[in-house]
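K.L.:
Fold the stuff below for me.
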Amino acid sequence: MKILRKILKPCLIFAMIIAISACQNNSAETEKPSKIYLYGEEHGSKEDTEKEFALWKDYYDKEGMRNLFLEVPNFVAGYLNRWMDEDDDQILEILRDQYKYAQGNKLKHYGTLLRRIKKECPETVFYGTDISEFNDSLGLGYLKLLDKNKDKTEIDRVKEVMDQGDRRDAYIKEYKENQEDTHLARIADYREQMLVENFIYEFDNLEDKRIMGIYGAYHVANPENLQFGEAEIMADQLKSHYGDIVSTNILAEME
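P.N.:
Below is the predicted model:
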């Protein structure tokens, strides 16, 4: 028996080493490198939303990507994720009526984009990285849908994003009372910084760190060289934070 143990022990150790090595190799093969693809749009442009769908469909089908970042608050993304599991468009209609992605008839182009994503890319998961809008009724409504026991982390995050909107609104009120350039710059700088912080929060909590993001062109490359405040635009801050995994394109400049 002692002789048998002496023979089996090194064999067992060798087998364990082979198994561990195989697991490590499998993990290395399945793990995809982090990548952030940011696309700057003209809000509500039919041409841009068509390009956005084509790009996302390509990443979805060919790369197996599932995480799509949008310039909306996190609770709007939460509504969209619930809508993806529903058989009707009731949630989408509520968003259309209460949350203004853009003005007037531009809304229909986002509706078309989202419906195509639901139909052809059904495993898409939306993430919102903007601050809350002026009307928090959507945020309050979303909080009522969450389970206080199971969804505490999400509840806290939604409240935080709503607080961000309140702070921005306070800055706007100050500007209306005393229209100084410094007050106007503070509004723009604060929102840009929150876009960055919210993005980092969502991205760092992902398991699959390969995402496509749709944002206003100003936040991605500022092609018209607008100057609203002193803060760097969102994409430049993300490049400084994450390095060369961040790539940026303006949809209007793409063939």
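
K.L.:
From now on I want contacts and neighbour counts done on CA atoms only, so please keep to that.
P.N.:
Will do.

K.L.:
following the helix ranked longest in the chain, which helix or strand shows up next?
P.N.:
Longest helix in the chain by number of residues (criterion: DSSP state H): helix 2-30. Once the chain leaves helix 2-30, the next helix or strand it forms, by DSSP states H and E, is strand 35-41.

K.L.:
Just list what that next one packs against, helices and strands only.
P.N.:
strand 210-216, helix 217-220, strand 246-250 (3 or more CA pairs under 8 Å, 6 or more residues apart in numbering; DSSP states H and E).

K.L.:
Please give the structure of this sequence too, so both can be compared:
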Amino acid sequence: MNKSLILLICLSLMMLVACGNKEQVNTNENNLINNTGMMYLYGEIHGKEIIHKKEIELWKQYYNEDGMRHLFIEASYPKAQLLNIWMSEDNDDILNEVITTDFNPEAIKNFYRIIKKECPETIFHGTDIGKGYTSHGVTYRNYLEDNDLVDTEMYQLNEEAIKQEKHFIATRDDSYREKMLVENFIREFNKLKDENIMGIYGAAHISMEEITMESHTFDSMGKQLRELYGGRITLVDLPSELLNALLDEPIKVEQMEVAGKEYKAECFGKDEYTNSNVITAYEFWRLEDAYEDFKNSKLTGKEVHAYSYPMEIEENQVYVIVLLLKDNTTMKMYTRSDGDIEDGLFITKEFLIND
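P.N.:
This next block holds a predicted model:
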């Protein structure tokens, strides 16, 4: 078995990317205006199963207890419309076509499958723009044309979505994307008159901080919407919230030999969601009093973000990620926290062990 390949698979699964124009709420008398509806927006790390579980829990609560039916998502208008069609289909053909992301697609598909099964009246609203990686706009246009729906608002909105996507492909202007996120959100929200909604977006989009991309800075969607709607909008960063629930105490303590020396090792849990053909689970250990021994060990260049661990990451600590393989063997990945911070949290770096 190629162990280097397995490590690459592991790292690709565990690395996390978290993946100021102000608009006025449209008050055109010809539009439905949502004057009293509340908005509950949650920031996520795309494809992280523990966060998707929390989102499903929240949506089921809003759906069953508050009667909500409208779920806003970080997707283009045509992608959300295709998902709405899929909700009434008896197969996953459309789901497999529209979920093509690099952010753990199976976890995202399972997220939608659970919603379809347990909250079948959910209506998705896509307020993002397409990125040019897929042809959702063309697919949905073909659907509308095949069903004689050309002279409809759906067709007009799809053409507008295609136009927005083409502009973004040509410019790669992230401030334009954020502006469209706001405009499209307002448009979809206004359609619902006075209904409440829940929304799921990348954490950066619901932050109250400014976003800096390619040397220019602009307000996030969340910040712009908060200025428009004030206290009617709630913004929750789920990754930060979930970090508060991390394990404080190990679930078991053992001795572990590393490079010929025995260390006290504390295990904080196991993650069985690997999306891998060769890895069944990861175990997460902290190696006590080991940092001085390995602080100068050669780094591989690979990093593991704090969100991947079930416990809080501390500075000047050594961690061991044990890969449990399907052939009943194990491999170990050694990381250390040197004090480097990303998104306000420590990151760990893989290093080599010289046996």
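
K.L.:
ok, back up a step: so can I have a markdown table of the helices and strands packed on strand 35-41 of structure 1 showing mean neighbour count and distance to Ala185 of structure 1?
P.N.:
Shown next, in a markdown table, are those (neighbours: other CA atoms under 10 Å; distance: least, CA to CA, whole Å):
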| stretch | mean neighbour count | distance to Ala185 of structure 1 |
| --- | --- | --- |
| strand 210-216 | 21 | 18 |
| helix 217-220 | 22 | 15 |
| strand 246-250 | 17 | 24 |
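
K.L.:
can I get the ones you listed in JSON lines with distance to Leu146 of structure 1?
P.N.:
Listed next are these as JSON lines, based on distance: least, CA to CA, whole Å:
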{"stretch": "strand 210-216", "distance to Leu146 of structure 1": "25"}
{"stretch": "helix 217-220", "distance to Leu146 of structure 1": "31"}
{"stretch": "strand 246-250", "distance to Leu146 of structure 1": "33"}
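
K.L.:
So which of those is nearest Leu12 of structure 1?
P.N.:
Closest to Leu12 of structure 1 of these is strand 210-216 (CA to CA; 38.9 Å).

K.L.:
so that closest one matches what in structure 2?
P.N.:
Mapped onto structure 2 using TM-score structural alignment, strand 210-216 of structure 1 spans residues 196-202.

K.L.:
Would you state the helices of structure 2 in chain order?
P.N.:
Under DSSP H, structure 2 gives helices at 3-14, 49-65, 77-86, 93-98, 105-118, 136-146, 153-171, 174-190, 203-206, 221-229, 238-243, 291-294.

K.L.:
Show me the one of these that comes nearest Gly43 of structure 2.
P.N.:
Of all those, helix 203-206 sits nearest to Gly43 of structure 2, with 3.8 Å by CA to CA.

K.L.:
What is the mean deviation of the closest one from its aligned residues in structure 1?
P.N.:
Superposed on structure 1, helix 203-206 of structure 2 shows a mean distance to its aligned partners of 0.3 Å (mean CA distance after the TM-score superposition for structure 1).

K.L.:
helices and strands around that helix, which ones?
P.N.:
strand 39-44, helix 221-229, strand 233-237.

K.L.:
from these, which stretch is densest packed?
P.N.:
strand 39-44 (a mean of 22; mean count of other CA atoms under 10 Å).

K.L.:
Could you tell me the angle between it and strand 197-202?
P.N.:
Counting by axes from the mean of the first three to the mean of the last three CA atoms, to 10 degrees, strand 39-44 of structure 2 lies at 20 degrees to strand 197-202.

K.L.:
Which residue range of structure 1 does strand 39-44 of structure 2 align onto?
P.N.:
Going by TM-score structural alignment: strand 39-44 of structure 2 matches residues 36-41.

K.L.:
Residues contacting the matching stretch, please?
P.N.:
For stretch 36-41 of structure 1, the external contacting residues (CA atoms under 8 Å, 6 or more residues apart in numbering) are 48, 209-221, 235, 245-252.
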